[in-house]
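Student: here you go, sequence then predicted model.
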Amino acid sequence: MKITTILLATALTIGATTAIGQEQMLPAPVQEIAPSVSDKELEKFANIYLEVQAESQKMQEEAVEIIQTEGMELERFNEISKAENDPNKDIQTSGKEEEQIASISVKIQEIQTEFQALITEKIQNEGLTIQRYQEVYAAVQQDQELQQKIGQMINS
């Protein structure tokens, strides 16, 4: 159950955070040189990261509750979801399961939209724009030193 919950959480978080970038702005151009990031911006980014993790946990719990309320086992939901995203996998579903998946999908989309709005608000409350947040994120992805600084900020 723990692994399937992790799979669900990862899918929800990736879907929601990816949607932030898609709806709020055009994708940032790929930069060969990481943009300069101040310690203050890095601290804001770390604060946002911690809040996103907490909210992601809440969203995950809500999603699990939705799946269970719809009468579907979490393992089966994950199995069907993985198959839908893998063109090499073919899975048979019953009419009842298809109805459950449709209902679950609508409800999960609602909580993802709420999550996205909440994260956007948290980014803005920290004094960053979505674009700058994405730039800092890209810089952190490219720079091990920034990754270490973020790690220290988060763990202190």
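Tutor: In hand now; what should we look at?
Student: only C-alpha atoms from now on, for both contacts and neighbour counts.
Tutor: Noted.
Student: what does stretch 70-88 rub up against?
Tutor: 1, 4-5, 7-8, 64, 67-68, 89-91, 93, 97, 100-101, 103-104 (CA atoms under 8 Å, 6 or more residues apart in numbering).
Student: could you rerun that using 10 Å?
Tutor: 1, 3-5, 7-8, 11, 63-68, 89-93, 96-101, 103-104 (CA atoms under 10 Å, 6 or more residues apart in numbering).
Student: please enumerate the strands of this protein.
Tutor: In the chain, no strands are defined using DSSP state E.
Student: below is an additional structure, to be compared with the one above:
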Amino acid sequence: MMKKSLVAAGLALFMCVFSLSTKATAQNTVPQQQQQALKTDYSDSQLKQFLDVNKKLQPLQQAAQQHIVKSIENSGLTVDRFREIAQSQQTGKAASLSAQDSTAFNKAAQEIMKEKGKTDSQMVTVIQKEGMDLETFQGIAMAYQQSPEIQQKINKMLGVQTGADSTAAKTDSTGK
């Protein structure tokens, strides 16, 4: 059961990381009206393939996550401080930053973007090599984040109980 919870936690973490890059791409290439329609009619075989592909992506994700943490720490910030600065920038609430924090944040952000680009490219290669269409993979990832029905189906396939185990997996994946 512990292993399945870890897989669910990894899946949730991956969804967050990968969706950030795909959302930016989607927002630049897909008309706004098409983004609103969320596809949820994926077959069990598509969802199983998604899970199989995701398992193969986990080593890439873990290596990227370790590299990102090291980049942040090497810049002189803690992960929490980096997250705080990033969130304040995303919400438009400018945090008062010292020159040192600003420089450290920018340095870490550049390293993260390089690592993210490299990892995204490797992940796309794995997804395609496993015979899954990238659009379908991204669609399922988005559906997992936004559709309780798809989330429940995937968690059931993983053998994760809804409730405490699912909540623990989501909590672990966000670091909160």
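Tutor: Here it is on my side, so go on. Remember, predicted model here, so these are calculated numbers, not experimental data.
Student: average offset between stretch 54-73 of structure 2 and structure 1?
Tutor: Compared with structure 1 after the fit, stretch 54-73 of structure 2 shows a mean deviation of 2.3 Å (mean CA distance after the TM-score superposition for structure 1).
Student: how distant is that stretch from the center of its chain?
Tutor: Offset of stretch 54-73 of structure 2 from its chain centre (CA atoms, centre = their mean, to the nearest Å): 11 Å.
Student: buried ones in it?
Tutor: 54, 57-58, 60-61, 64-65, 67-72 (16 or more other CA atoms under 10 Å).
Student: just stretch 147-166 of structure 2 next, same as before
Tutor: Judged by neighbour count (16+ other CA under 10 Å), stretch 147-166 of structure 2 contains these buried residues: 147, 150-155, 158, 160, 165-166.
Student: Throw these into CSV and include distance to residue 135 of structure 2, thanks.
Tutor: Below are those laid out as CSV (distance: CA to CA, whole Å):
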residue, distance to residue 135 of structure 2
147, 17
150, 16
151, 18
152, 21
153, 20
154, 18
155, 21
158, 22
160, 26
165, 29
166, 26
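Student: of these, which is the nearest to residue 42 of structure 2?
Tutor: Using CA to CA, residue 150 comes nearest to residue 42 of structure 2 of the buried residues of stretch 147-166 of structure 2, at 8.4 Å.
Student: quick one: contacts for the residue nearest to the closest one when sequence neighbours are not counted?
Tutor: Excluding its sequence neighbours, the residue lying closest to residue 150 of structure 2 (CA to CA, 6 or more residues apart in numbering) is residue 144, at 5.4 Å. By CA under 10 Å, 6+ apart, the residues touching residue 144 of structure 2 are 11-12, 15, 40, 47, 138, 150-155.
Student: re earlier: Throw together a ChimeraX command that grabs the buried residues out of the contacts of stretch 70-88 of structure 1.
Tutor: A single ChimeraX command is used to select the members of the contacts of stretch 70-88 of structure 1 judged buried by 16+ other CA under 10 Å:
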select :4,5,7,8,63,64,66,67,97,100,101,104
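Student: need the max-distance pair from the buried residues of stretch 147-166 of structure 2.
Tutor: Spatially, the most separated pair among those is 147 and 165, at 18.1 Å (CA to CA).
Student: before we move on, the earlier item: of the buried residues of stretch 147-166 of structure 2, which belong to helices?
Tutor: Using DSSP state H, the subset of the buried residues of stretch 147-166 of structure 2 located in helices is 150-155, 158, 165-166.
Student: if anything else comes up later, I'll come back, but that's it for now.
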